[in-house]
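Novice: Got a sequence here, can you build the structure:
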Amino acid sequence: MTSPATGSTSQPTPPEVRTNRSLIEPGSGFRSGLRDLRQHLGVAPVSAGLVAAIFGCTGPALIIINGANEAGLSDELVTSWIFGIYVFGGLISLVLGLYYKMPITGAWSIPGAVLVVGALADFEFSEMVGAFLAAGVLVLALGLTGLLPRLAAWLPVPIVMAMIAGALIRFGTGVVHAGVSTPVIVISAAVGYLLLTRFIRSVPGVVGALVFGIVASLATGAFGSTDVDFTLSAPQLVAPTFDLNAILAVAIPLAVLVIGAENAQATGVLMAEKYRPPVNAMTLISGVGGILTSLFGGHNANIAGPMTAICSSEQAGENRDGRYVATVVNGILFALFGVFAGVAVALVSILPTTLIAAVAGLAMIGVLVSALRGAFGGTRFQTGAFAALVIAMSDVTILNISAPLWALLGGVLVSLAVESEDFKADTDQP
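Specialist: Predicted coordinates:
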């Protein structure tokens, strides 16, 4: 997020998350969100929402499609799965974006998808659906306790920011790897980004990256080809069956991933951009999303960390109050992707993966800078923040739990061991 220079060496402290006795934190309301939508419409938020949708509808979708095909699922089940997670993920964006007027973006867990497709060979699909439903119930139950806002408010901000930087740094390094693979496309995207950032600041650099990257992809013949059948998807209800082993192997790790990876990342990203995220509402709607998607064979719909990062960054506009437009745009595109899953999947398969990686990585620059500044711009919790950074960067998975949650846990434990006075100082502040 850009801000005018003040000459001061102190860094502003990101606001705490909302803590409220109500299970659902108060927001601006749908009427206010809809009323102000038109005044905030612009190139920046619309393009950020488009970039986030392109990211979420390409590579991540192929994880599910390829895994489901390898497991021998029918095209009808795969289409229904895609319908569920994208339609309800899009609805989460619309509901939270409009009600809170914040760029809280819905989608589904990419690490969760990796976990799920890896387990398809071990269980019947109806048992997997039962596990998906159980995961949604677990997340909803945790939200009903109202404990997460208190926990999030207690976590030291530098450790949270370091976790965000470590979790998202792979998008930055992904630009480099993509550049080695297809230098013409990635260099063109980078040139487009830099030109707009330097000379046309009213238009976000990511727009230049997308346009220049597409032109380079066309010039080099990098786009694939496919036959497209423009038909509506036909989702189907999938009856669950419940297996204890599936619940232990899939449901519990999936619920932890939703809370400890996606929602935690999104909360940290919003804090880095100086928002006050409604943690409990985010948890509750992620639980409801998990339950509803399971009815159509989908593994979950929840808050998306990386896509919230794109929609909340400075690429979505200098006016923070209007960045929720990016989330609304993304939500509409996600829902359309789900409704037209058959044609959408065919279309996204022709996009060069290196172009997607380059644009997504360039869109993350502002978020990464803000997160690193929040992590290491002060003097407290520095060792814990460094521990959280390297654990998150490792992308390690232990007990089917991915790196972001271990990064938070490791960072807090390190700070408790060597920086315990910082916790006391944090409590003493008014």
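Novice: from here on, contacts and neighbour counts on C-alpha atoms
Specialist: OK.
Novice: Go ahead and confirm Lys101 touches Arg35.
Specialist: No - at 10.8 Å, Lys101 and Arg35 do not qualify as touching, with contact defined as Cα atoms under 8 Å.
Novice: the more surrounded of the two?
Specialist: Lys101 (27 against 11; other Cα atoms under 10 Å).
Novice: Quick check: the gap between that one and Arg38.
Specialist: 13 Å (Cα to Cα, to the nearest Å).
Novice: Who are the packing partners of the helix or strand where Gly374 lies?
Specialist: For Gly374, the host element (DSSP states H and E) is helix 365-376. Other elements packing on helix 365-376 under the criterion 3 or more Cα pairs under 8 Å, 6 or more residues apart in numbering; DSSP states H and E are helix 157-181, helix 264-272, helix 382-394.
Novice: structure for this one too, so we can compare:
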Amino acid sequence: MSVFKDISLSAVVAGFIAVLVGFASSVAIVFQAAQASGADSHTIVSWIMALGLGMGASCFFLSLWYKTPVITAWSTPGAALLATSLGQITYAESIGVFIFAGALTLLTGVTGLFDRLMRLVPLPIACAMLAGVLFKFGLGIFESLKTDTFLVATMLVTYLVVKYFLPRYVILIVFMVGVILSVVRSDDAMLSHIPLSVGQFVWVWPEWNLNALIGIGIPLFIVTMTSQNIPGVAVMRSSQYHTPVSPLISWTGLASVVLAPLGGFAFNLAAITAAICSGDECHRDPKRRYIAGLSAGLFYLLAGLAGTSVVALFSVFPKSMIAALAGIALLGTIGMNLKSAVSNDQYREAALVTFLVTVSGVSFAGIASAFWGIVFGSVFLLAAKLTKSN
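Specialist: Sure, this is the predicted structure:
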């Protein structure tokens, strides 16, 4: 088979680094989302296993089929949205939200409506909503700095220094520094209590809450499509891969629908980790970089099988470390979305209103603020256009 001829160490390592960076940079946010949904420790393990299975299978088979490095990921902004929105509904209703958002993604891919549907929500409005959702995670860095000054300050200094020399691996190294400091100053041998065992899936049938579907499901869909899938496609195009987009979107949507009852809340095309697997560092020959996608798929599957160990590992870390890591990992995303939201004079006021409404946490009719941010922002945008036309 040509696959064996195309295998290279650099591509395999690129896949491993992509998985490591993906987990280290955002698994803390997934934990917060799971906890917000009411998941217990066994259910959180199921989340990690389902996410590992979904990302592993989609990375491996899509990369193999298209012979390009197709890297998928869980929706990190989606997890941040869920962490701030799921507290008022039951866990079964949360599963219903995941399935609904996944079905919208599947429908968008199957019908080829990706581009047309995204035009309904202007990018600045979507970016403003996302920035509002992520805002509290950025604040979490400095709230944690007050309660655990040495640990968080060291992580921040590490971030500033490493970002200058090795920007691609900055979150991974910040994570490692946080782990080392947490272990060194602990009275117990933290790592000795981490089980090395395969976890178990927890299946929960969905329940349907119309307010939650509208107030959380639609924003989850929009955030995933605009902040994850669009940049993911951009990474592929910038690397000169012209893989058909609609089938990729369809498969991520299908994975979300199938794995949602196990905790697979949202899958999408990756951007940052995809860049690791599609650049020159992966392999000089672009036609052989798909091996990185196969490698990432296998490592994701292994990480999913080790769900019990992953959950136990993160449960022993200080909350301040997890909060700081999550915030630091999202600094770039917050900044880019704020810039995209207000850089265009035409959209600036509407985007600002979207951001403020989302940050406020205001809720009407039981529908979360992220949705109302889009509504208010769209109204202001429409009013501005009508005023200008007159």
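Novice: if you compare the helices and strands packed on helix 365-376 of the first structure, which one is most tucked away?
Specialist: helix 264-272 (a mean of 28; mean count of other Cα atoms under 10 Å).
Novice: and the helix or strand following it, which residues are buried?
Specialist: Next helix or strand after helix 264-272 of the first structure toward the C-terminus (DSSP H and E): helix 279-294. Within helix 279-294 of the first structure, the residues scored as buried using 16 or more other Cα atoms under 10 Å are 279-294.
Novice: if we can go back for a sec, let me have the helices and strands packed on helix 365-376 of the first structure in CSV, adding distance to Leu194 of the first structure as columns.
Specialist: As requested, these are exported to CSV (distance: least, Cα to Cα, whole Å):
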stretch, distance to Leu194 of the first structure
helix 157-181, 14
helix 264-272, 23
helix 382-394, 26
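Novice: which stretch among those helices comes nearest Val412 of the first structure?
Specialist: In terms of Cα to Cα, the element of those nearest to Val412 of the first structure is helix 382-394, at 6.1 Å.
Novice: Three-state assignment for Glu207 of the second structure, please.
Specialist: coil (DSSP: H, G, I helix; E, B strand; the rest coil).
Novice: Who are the contact partners of it?
Specialist: Applying Cα atoms under 8 Å, 6 or more residues apart in numbering to Glu207 of the second structure gives the contacts Ala92, Glu93, Ser94, Ile95, Gly96.
Novice: Also Ser389 of the second structure?
Specialist: Contacts of Ser389 of the second structure (Cα under 8 Å, 6+ apart): none.
Novice: Can you pull the residues that touch both of Lys101 and Arg35 of the first structure?
Specialist: By Cα under 8 Å, 6+ apart, no residue touches both Lys101 of the first structure and Arg35.
Novice: that older thread, which one, of the helices and strands packed on helix 365-376 of the first structure, ends up nearest to Arg31 of the first structure?
Specialist: helix 264-272 (22.6 Å).
Novice: And the strands in the stretch 51-200 of the first structure?
Specialist: Along the stretch 51-200 of the first structure, counting by DSSP state E, counting those that start in this stretch, strands occupy 106-107.
Novice: residue in the first structure matching Pro195 of the second structure?
Specialist: Applying TM-score structural alignment, one finds that Pro195 of the second structure aligns to Asp229 in the first structure.
Novice: looking at it, its match is touching Ala344, isn't it?
Specialist: No - using Cα under 8 Å as the test, Asp229 of the first structure is too far from Ala344 to be in contact (9.5 Å).
Novice: Kind regards, and thank you for your time.
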